[in-house]
Every structure is written in C-alpha cells, then in structure tokens.
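Asker: Can you look at this prediction? I've put the sequence above it.
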Amino acid sequence: MATQYEQLNDRLTEFIREQHVYFVATAARDGRVNVSPKGLDSLRVLGPNKVVWLNGTGSGNETAAHLLDTPRMTLMFCAFTGKPVILRLYGTARAVHRGDAEWDGLLALFPPLRGARNMFILEIDLVQTSCGFGVPLFEYQEQRTLMDSWAAHRGEDGVQSYQQERNRVSIDGFATGLPERSHDAGPVQSRENHRTPNMDGTRTPQ
C-alpha cells in the first residue's frame, strides 16, 4: 500500500543516500517520455523538499529539453537489497548549466566528474513510498568508470564539441538550453572529424 508524505524525513533521506542507482522521468507536452538511470554518487538532498543531481555528458539531453517545455520530474529509487520499498519524488525541476551563478557551489557537493554537463534541482511537492515486492534482489559490485575514461580520452575540448554536436536538441527536435560554446574554447569539430569513440563505443567513419 502506498504512503504519501509532504516532504522527506530522516528515514527516507538515509534510504536515498544508501542507493547506488536511481531513475529520472520527464516528458514534454508532446513527443516521447524519457526515463534514465543514474549512478556515480550524483544526487544530494538539499532539504526536506529539495534535491539536486549532477548529469554527465551522454548521448542525449532529453531531461533538459523536457523541462523547458514542462518542468515536472519524477525520481524513483528501488531497494535492491534488504526490505522491499520503492520511493518516488514528484515535483518541478529546472536545469543549472555551466556558467550559471549556482554552478560552482552546487558542483562542489559532488565528487569530481569529467564531462559534467548540467545539474537539475527538483522542488518536491509529493513523496510516496510503495511496496517493492516485484523488484528483484541484486548484489552491488561497483560503479562503472567508463564515463570518466571516455571524457578523459576526449579531453575537455572534445567533450565540449560532443555536447555542442549531440546535446543541443532532443530526439524530438526540442531545444535543450545547452549554452553555446564560448569563442575561446576552440572550434567545434564536425562529426566527420571525430577521431575518438562515440558514447556507445562506435566510431564515426572518417
């Protein structure tokens, strides 16, 4: 049976801190619904009704695009060990980009992440727990290091180029709000000039 709360309490906050993965869901008024898994110690509880999570560079940028149209967001956490429980946080969210006034202060809350692209602040208006009887038991091993090694291989200039080329519009063609690259950051490479792997491990033909 579901139980609803107006805000996070100490018990639920501790549950969030114990999780190694969580899921983010957003949708614009039109187009596709997006659900993304997140890990890498990328979420912080800022208060009983506010959390922030850090987003690395990825193949898409759907969350940012959706929030510009419809700022609703749901975060879901599942217990994969111990007592079964599912925790959902509902609310409205907004993106924080590199160069915004809040960027440096929020970024300091997280471990270093090469390729950090944006952060999202969720203002929570409803907290809900429900049974996790259908969620299987898993044993945690470790976080993957591929995102960091990919960003290190490309370098800061290459990561920014990738973001400009792949992350400025969603799969439905919506703008994501990603800031344009500064003029002193160097030229943006075309896709035909990529010499490093894509996020899925493939290489663009030369």
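Answerer: Yep, it's here.
Asker: switch to C-alpha atoms for all contacts and neighbour counts from now on
Answerer: Noted.
Asker: Would you map the helices across the chain?
Answerer: For the chain, helices defined by DSSP state H occupy the ranges 10-18, 62-69, 103-107, 146-166.
Asker: hey, which of those helices is tucked in deepest?
Answerer: Mean neighbour count, computed with mean count of other C-alpha atoms under 10 Å, is highest for helix 62-69 among the helices of the chain, reaching a mean of 24.
Asker: in the longest strand along the chain, what's buried?
Answerer: Secondary structure of the chain per DSSP state E: the longest strand is strand 116-130. Judged by neighbour count using 16 or more other C-alpha atoms under 10 Å, the buried positions of strand 116-130 are 116-124, 126-129.
Asker: contact partners of it?
Answerer: Residues outside strand 116-130 that contact it (C-alpha atoms under 8 Å, 6 or more residues apart in numbering) are 1-8, 49-57, 73, 85-98, 103, 163.
Asker: rewinding a little: which one of the helices of the chain lies nearest to Ala25?
Answerer: helix 62-69 (7.9 Å; C-alpha to C-alpha).
Asker: put this beside the first:
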Amino acid sequence: MGVFYESIPPSLESWILEQKVLWVATAPLTASGHVNLSPKGGPYFGIVNPTTFWYLDLTGSGSETLSHLHEPGNGRITVLFNAFEGPPRIVRLWGWGEVLEYGTQKYLDFVKQTSADTIPGTRAVIVVHIHQVGSSCGFSMPLFDFKDFRSTLNEFFEKRVAAEEAGNKKDGIERYWAYKNAFSIDGLPGMQRGLETGQKENVKPLKKMVGPRAPKANMLHYPSSVHSRPALSMVLFLLAMVLSFGAGIFTTVFAPLYTARLLESVPK
C-alpha cells in the first residue's frame, strides 16, 4: 500500500542516504518532447532538510535534466529510489528542480554551506524542492548484492579537467560541454556554460537524434536558438503595434465614410 507525505519523514531519511542508485525523471513541456529517465550511481547526494534534496549532476554525453529544468515554466522533477537488499521499498520524491551550475555564485555558496563533496567533472548541483514524497511496496523488485561503484566516469573527466587546466582546450571539459551538453535531444538549450563556450569558441553542437523527430540543424545553433528569441518577440510586438495603429486610423477616418455611402445606396 502506498503512503504519501509532504516531506521526507525521519523513518525514510537514513534509508535514502544508504542507497547506491537513484533515478531522475524529467520531461519538456511540449507533448512531442521526449521524457527522460537518468540513472545516477555513487555517494553524490544528500538531504538538507525534510523538503530539500540535492545531488551532483556529473558530466555525461547528454543534458536532458538540465534542459528541462532550465525550460521557462518547467522545473518538474521526480527522484526515485528502490531497495536492492533488505525489505522491499520504493520511494519517490516529487518536486521542483533548481539548477546550480558549476562556477556560479549559487553553486559555490551551496557547496560551501552544505560541504558537498564535489568531484572533477561536476557540472551542476541539482536542488529538489520537494512537495510530495511517496513510499510503496516494491514487492516485484529483484535482490542484488552491491559490489562497487564504477570509476570510469570519474577517471575520464579527471583527464578532461586536467587538460583544461593545462591549457589544452581541444581535450578540455569546456569544449566537451559545448559539444555535447549545450542542447537536449529535442533542441532545448541545456548547460548555460556550454552554450556560452559554444558561442564564444564557435563549437558546433552534436546532433543527438536521427530521423524525422530529430531537431532541425538551425535549432542547434546557439545564437538562433537563444539570443534571437527576444529579438523575434520584439519584432512581433512592433508588427502588432503597427497593425493596431492602422486599424485605428481605418476605423476613425474611413469607416464613417463607408457607412454613409452604404446608407445612401439603400432604397428609400
């Protein structure tokens, strides 16, 4: 039987912190966009208080979560844990996700305040502001014995960060972010730092999908996808103003003349 709470109860807090794997689900606002589900492994998460959960967003080949949380009016996120040993259990955290990107003041302040143990390749801290917690049975989940965390990802990005610090931009992490993390598979803007590097250093972003559902090439170009939108909105606004002004002149000057002629043509 499922049980719901408005915050993380003490009975679940220690269990959550003991887990080795979590899943993160997000989606774009458009109905044609793709729902994303990302597995996360490692001791890179924590609980600030009963309504605030966080985890490190480590660099990878995709940036779906960042893109969906950055999307205006979005921010929806669900975090799921399930027991692989001991009594069966599934726990979900529903909330609004806040992206604290690497290098920003919010990121630095959060890491300092929480003593979060960041590692090379960390591109953001995702803070989940929880509004609902659900616990269910998980009777169908299999049992597994934990062996160890993989070190492959950490080692790969340690090399990227070291290359960046040594001045080797070609093999550094900034260009990796621009190439693979600037946009989602649907063409939504992703990691802001990747977008900035892509624009500044003219890095062509990776096209991640194939077939008719793949975003158009021009939607994966930083200036046209990000900076031209306010300009386009202004053009549409000015066009609407001109049309409104023209309609006002027509109504004031020509409408009375047209009405008078129409009345004259009516048989008496």
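Answerer: That came through fine. Note that this is a predicted model, so its numbers are computed, not measured.
Asker: Any idea what the TM-score is?
Answerer: Overall, the chain-to-chain superposition scores 0.85 on the TM-score scale (TM-score structural alignment, normalised by the length of the first structure); 189 aligned residues with a C-alpha RMSD of 2.1 Å.
Asker: Filter the contacts of strand 116-130 of the first structure down to just the buried residues.
Answerer: Neighbour counting with 16+ other C-alpha under 10 Å marks 7-8, 49-57, 73, 85-97, 163 as buried within these.
Asker: Looking at the first structure, name the residue matched to Cys135 of the second structure.
Answerer: That one is not Cys; residue 135 of the second structure is Ser. Using TM-score structural alignment, the equivalent of Ser135 of the second structure in the first structure is Thr129.
Asker: residue closest to the middle of the first structure?
Answerer: Central residue of the first structure (C-alpha atoms, centre = their mean): Asn55, 3.8 Å from the mean position.
Asker: Show me what that residue aligns to in the second structure.
Answerer: Under the alignment by TM-score structural alignment, Asn55 of the first structure pairs with Asp57 in the second structure.
Asker: Next, work out how far apart the nearest residue to its match once chain neighbours are set aside and Ser63 of the second structure are.
Answerer: Nearest non-adjacent residue to Asp57 of the second structure, counting by C-alpha to C-alpha, 6 or more residues apart in numbering: Ala124, 5.1 Å away. Distance from Ala124 of the second structure to Ser63 of the second structure, counting by C-alpha to C-alpha, to the nearest Å: 11 Å.
Asker: now swap in Leu69 of the second structure and tell me
Answerer: Using C-alpha to C-alpha, Leu69 of the second structure is found at 10 Å from Ser63 of the second structure.
Asker: Also Glu6 of the second structure?
Answerer: Between Glu6 of the second structure and Ser63 of the second structure the computed distance is 29 Å (C-alpha to C-alpha).
Asker: same check, this time on Asp57 of the second structure
Answerer: Taken as C-alpha to C-alpha, the span from Asp57 of the second structure to Ser63 of the second structure is 9 Å.
Asker: again with Pro9 of the second structure
Answerer: 31 Å.
Asker: check contacts around Thr74 of the first structure.
Answerer: Contacts of Thr74 of the first structure (C-alpha under 8 Å, 6+ apart): 24-26, 88-91.
Asker: Among those, name the ones in strands.
Answerer: Using DSSP E, the subset of the contacts of Thr74 of the first structure located in strands is 24-26, 88-91.
Asker: list the contacts for Glu102 of the first structure?
Answerer: Glu102 of the first structure touches Val96, counting by C-alpha under 8 Å, 6+ apart.
Asker: Translate it into the numbering of the second structure.
Answerer: In the second structure, the residue matched to Glu102 of the first structure (TM-score structural alignment) is Lys106.
Asker: count of residues packed around the closest residue to Tyr140 of the first structure other than its chain neighbours?
Answerer: Excluding the flanking residues, the one nearest Tyr140 of the first structure by C-alpha to C-alpha, 6+ apart is His20, at 7.9 Å. Burial of His20 of the first structure is recorded as 20 neighbouring residues (other C-alpha atoms under 10 Å).
Asker: these two touch, right, His20 of the first structure and Leu40?
Answerer: Yes - His20 of the first structure lies in contact with Leu40 (C-alpha atoms under 8 Å); the separation is 7.4 Å.
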